[in-house]
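Q: only geometry, no sequence info:
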């Protein structure tokens, strides 16, 4: 089962995206709908809300007057916490029931308005954020929900910022234009990424390594690494686990293959093997290969997401391979000359192996430089006092 989180601010039009995904066959779980269901007349949820806020939040028919309740809690932090404490556990229980009932090969889209605000992204294989310009969102809310412009802008201001949403987004859908444009983007996302990701996840398949082509440095690589690291910690049940962004994409400004390398430190290889199932379920199936010239044993996991090539190297914390994987990028980040030298090596090798669809030749020919560079990096560490714990 592929778990996809879907979110977006008020007026962004994420319901349009959710509807299109449902047309393609996604199992859509709508948190807003569940929030209404758990406080319908006769439910324990409504009884608890009435006990907390009084009968004046009911309409003439005895149903919850959502607008009246919203006006009570919107500007009152304690009231909002009380309401959340009542409703969210009920929504969570119902969500778990619906997830459990979904088929094993389902693509489950969980529509969660406050996904970013509540830091729920690590629970999903992918997070989709739907956005539109603020003025467009305000116009939609005024038109569709009957709010005043001032109320609409206040509601938008109270939600997550665009910066926070971009940090959480694996997929960013701009819904500020014609509806056909966003629908076409959803169609492509479904066919090119979601369906393929679900199949890879269910079958335990991973991405191909690909060829040695370099791309310009992407300033979003660190944010992508942080999202993946958070998913890994959540998947293994250890939110304090050390997961580091390593490799060329961890060196700002350095052109590299579009590959995010991560390293998970463990206390033993037995522990690494015990985590293999959880990592595979999180989208990182075990890869049978590896670099036999590593200074110690390790385990390699490769992303199943066709839209993001990523490697997870699982090594024993404190071992020579673990240390070297942290040291070399730190040295390159600090030493302009070394970084320029390494880029020249990468560009030369990428040119010589251009057109190859694997990394065998490129990796083989890069090893001599790395062997010599490792000792230079150690010299740098001694001079500067660098350590992996710094």
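A: Good, I have the coordinates. No experiment lies behind these values; they were computed from the predicted model shown.

Q: going forward, measure contacts between C-alpha atoms and count neighbours the same way
A: OK.

Q: strands along the stretch 101-250 of the chain, start to end?
A: All strands of the stretch 101-250 of the chain, identified by DSSP state E, counting those that start in this stretch, fall at 107-111, 126-131, 171-174, 243-246.

Q: got TSV for those, with distance to residue 271 and mean neighbour count too?
A: Formatted as TSV, the strands of the stretch 101-250 of the chain follow (distance: least, CA to CA, whole Å; neighbours: other CA atoms under 10 Å):
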stretch	distance to residue 271	mean neighbour count
strand 107-111	30	24
strand 126-131	26	25
strand 171-174	32	17
strand 243-246	15	22
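
Q: presented hereafter is structure B, for comparison with structure A:
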């Protein structure tokens, strides 16, 4: 199984990319849909929200009146934390349940609008960012969604910046152009990268070395962050020793920790090549990882 994080600014076309990938066979976990499900009428989530904020957050049909809730929940920090304390565990539990139901060879696509803002990028094998120029996004939001221009620009400004998104992007899809331009790009991503990557992880295969368009330098920080997410408390230090070819050194406190990390590393996209040596299962981004036991 491989987990792919998908995100992008409002109006960039993230849902279109999700549609193309699910048509190819991706297993979609839509965080917005889950967030609505856990507070639907009759759910414990909605009941707890009413207990916390009163019946004024309900619409006439008994469903959640989201604008009314937002006006209360975001009026102060205490209310916001109360709301998050209710919804976040429910969303997390449902997300875990859905991922657990995915097939063993699944390519799980998690559509998360606030992936960048939430610092979630290291938790995924790959992060796909869908991008479009600001003016194109404003045009789509005002023309296709009927949003006022001032509101559209305010929503765009409140989200992560292009620089912040580029910092976490393993795949950058520019969707500024015509809709027909997008499908072949996403299809090639599925065929050439995602399917082989998942197969390599499942079989514990290191991808053959390939020439890359640019050195790993810009990606080194992402690689180290991803390894920290995989290794957690079992690693003492993780450092990039050569950004040019993505060489990373992982130091563990003892041999037992090294043994325990072999399977998590494989599942995280870094199969073992030999004792103390791991590589990347990603066919588009090779990496060489050395694991050492701390002296003494």
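A: The structure has been received and is ready for your questions. Fair warning: this is a prediction, and the values are worked out from it, not measured in the lab.

Q: so after superposing, what's the score?
A: TM-score for the superposed pair, counting by TM-score structural alignment, normalised by the length of structure 2: 0.93. Supporting figures: 296 aligned residues with a CA RMSD of 2.1 Å.

Q: sorry, back to before: determine which of the strands of the stretch 101-250 of structure 1 approaches residue 305 of structure 1 most closely.
A: The closest of the strands of the stretch 101-250 of structure 1 to residue 305 of structure 1 is strand 126-131. By CA to CA, the value is 8.9 Å.

Q: CSV for the strands of the stretch 101-250 of structure 1, including distance to residue 86 of structure 1?
A: Shown next, in CSV, are the strands of the stretch 101-250 of structure 1 (distance: least, CA to CA, whole Å):
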stretch, distance to residue 86 of structure 1
strand 107-111, 20
strand 126-131, 26
strand 171-174, 32
strand 243-246, 35
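
Q: right, and residue 10 of structure 1 touches residue 157 too?
A: No - under the criterion of CA atoms under 8 Å, residue 10 of structure 1 lies out of contact with residue 157, with a separation of 10.2 Å.

Q: who has more neighbours, those two?
A: Of the pair residue 10 of structure 1 and residue 157, residue 10 is the one with more neighbours under other CA atoms under 10 Å, namely 20 against 12.

Q: is that one in a helix, a strand, or coil?
A: For residue 10 of structure 1, the assignment made with DSSP: H, G, I helix; E, B strand; the rest coil gives coil.

Q: now do the one 10 residues further on
A: What three-state DSSP gives for residue 20 of structure 1 is helix.

Q: also the one 3 residues further on?
A: Per three-state DSSP, the local secondary structure of residue 23 of structure 1 is helix.

Q: measure it to residue 133 of structure 1 for me?
A: Distance, residue 23 of structure 1 to residue 133 of structure 1, by CA to CA, to the nearest Å: 26 Å.

Q: what do you get for residue 113 of structure 1?
A: Applying CA to CA to residue 113 of structure 1 and residue 133 of structure 1 gives a distance of 17 Å.

Q: the more surrounded of these two?
A: Set residue 113 of structure 1 next to residue 133 and count neighbours by other CA under 10 Å: residue 113 wins out with 21 against 14.

Q: what's the nearest residue to that one once chain neighbours are set aside in contact with, if anything?
A: With CA to CA, 6 or more residues apart in numbering as the criterion, residue 113 of structure 1 has its nearest non-adjacent residue at 5.2 Å, and that residue is residue 7. Shown in contact with residue 7 of structure 1 (CA atoms under 8 Å, 6 or more residues apart in numbering): 14, 111-116, 127-130.

Q: show me what contacts residue 215 of structure 2?
A: Residue 215 of structure 2 touches 243-245, counting by CA under 8 Å, 6+ apart.

Q: burial count for residue 152 of structure 2?
A: So residue 152 of structure 2, with other CA under 10 Å, has 21 neighbours.

Q: tally of neighbours for the closest residue to it other than its chain neighbours?
A: Distance criterion CA to CA, 6+ apart; nearest residue to residue 152 of structure 2, sequence neighbours excluded, is residue 138 at 5.9 Å. Neighbour count for residue 138 of structure 2, taken as other CA under 10 Å: 24.

Q: also the one 10 residues further on?
A: In terms of burial, residue 148 of structure 2 registers 13 neighbours under the definition other CA under 10 Å.

Q: repeat that for residue 270 of structure 1.
A: For residue 270 of structure 1, using other CA under 10 Å, the count is 10.

Q: just how off-centre is the strand or helix carrying it within its chain?
A: Element membership for residue 270 of structure 1, per DSSP states H and E: helix 269-274. For helix 269-274 of structure 1, the separation from the chain centroid amounts to 24 Å (computed by CA atoms, centre = their mean, to the nearest Å).

Q: again, but for stretch 143-152 of structure 2
A: On the basis of CA atoms, centre = their mean, stretch 143-152 of structure 2 sits 27 Å off its chain's mean C-alpha point.

Q: ends of that stretch, how far apart?
A: 11 Å.

Q: run through who's touching that stretch.
A: So stretch 143-152 of structure 2 is contacted by 138, 141-142 (CA under 8 Å, 6+ apart).

Q: and stretch 360-378 of structure 1, by the same measure?
A: 212, 324, 327-328, 331, 345-346, 349-350, 353.

Q: for ChimeraX, write the select line for the buried members of the contacts of residue 215 of structure 2.
A: Selecting the buried subset of the contacts of residue 215 of structure 2 in ChimeraX, with 16 or more other CA atoms under 10 Å as the burial test, is done by:
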select :243,245
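
Q: map residue 264 of structure 2 onto structure 1.
A: In structure 1, residue 264 of structure 2 lines up with residue 278, judged by TM-score structural alignment.

Q: the strand or helix carrying its match vs structure 2, mean deviation?
A: Using DSSP H and E, residue 278 of structure 1 maps to helix 276-281. Mean deviation of helix 276-281 of structure 1 relative to structure 2 after superposition (mean CA distance after the TM-score superposition for structure 1): 0.9 Å.

Q: about what we covered before: the contacts of residue 7 of structure 1: which two are farthest apart?
A: 14 and 116 (14.1 Å).

Q: what angle do the biggest helix by length in structure 2 and strand 107-111 make?
A: Across structure 2, the longest stretch assigned as helix under DSSP state H is helix 77-100. If you take axes from the mean of the first three to the mean of the last three CA atoms, to 10 degrees, helix 77-100 of structure 2 sits at 160 degrees to strand 107-111.

Q: thanks a lot, see you next time.
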